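Student: only geometry, no sequence info:
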C-alpha cells in the first residue's frame, strides 16, 4: 500500500516524507474534503494499483 501512496503523492510534488507524515497528509486532506480519513488512502491505493 505504501508504494502506491508514495507514488501518488510524488505525482503531486509531495515526496521525502516518513510514512507517518505521509499518512497525516492523506488524512488531513480527506478531512478537508469531508471524506472518511482512511477512505482517501484506500481510493488512491485502489486507483494507482489498477494503473500499474
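Tutor: Looks like it arrived, so ask away. Not measured: the values here are computed from a predicted model.
Student: When you work out contacts or count neighbours from here on, use the C-alpha atoms and nothing else.
Tutor: OK.
Student: mind listing the helices for this structure?
Tutor: With helices called from DSSP state H, the chain shows them at 2-11, 19-32, 37-51.
Student: ok, and here's another one to check against it:
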C-alpha cells in the first residue's frame, strides 16, 4: 500500500493476460500474421469450436 505505485502481489501486468479471456497466460503463443500474443488454450478452444477453412 503506501502509494509507491509498485504492483501488489496479486496484480499482473496487462501484457501477461490473454487479450480475449483476461486470464493470466500459462503458455503464451505469438500469432504469426498479427503478432498478437494469446494463451495456447484459447487458440486450441477456438480451433475446436470453429470450423477452419483452408
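Tutor: It's in. In this text the structure is predicted, and so the values were computed from the model without any measurement.
Student: Tell me how they score on TM after superposing.
Tutor: Overlay of the two chains. TM-score (TM-score structural alignment, normalised by the length of structure 1): 0.29; 24 aligned residues with a CA RMSD of 3.3 Å.
Student: Can you add mean neighbour count and give the helices of structure 1 back as a markdown table?
Tutor: Output for these, formatted as a markdown table (neighbours: other CA atoms under 10 Å):
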| stretch | mean neighbour count |
| --- | --- |
| helix 2-11 | 15 |
| helix 19-32 | 15 |
| helix 37-51 | 15 |
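Student: Residue 51 of structure 1 versus residue 21 of structure 1, what's the distance?
Tutor: 24 Å (CA to CA, to the nearest Å).
Student: Residue 19 of structure 1 too?
Tutor: From residue 19 of structure 1 to residue 51 of structure 1 the distance is 22 Å (CA to CA).
Student: List the residues that contact residue 41 of structure 1.
Tutor: 5, 23, 26, 27 (CA atoms under 8 Å, 6 or more residues apart in numbering).
Student: ok, now which ones touch the last one?
Tutor: The neighbourhood of residue 27 of structure 1, defined by CA under 8 Å, 6+ apart, consists of 37, 38, 40, 41.
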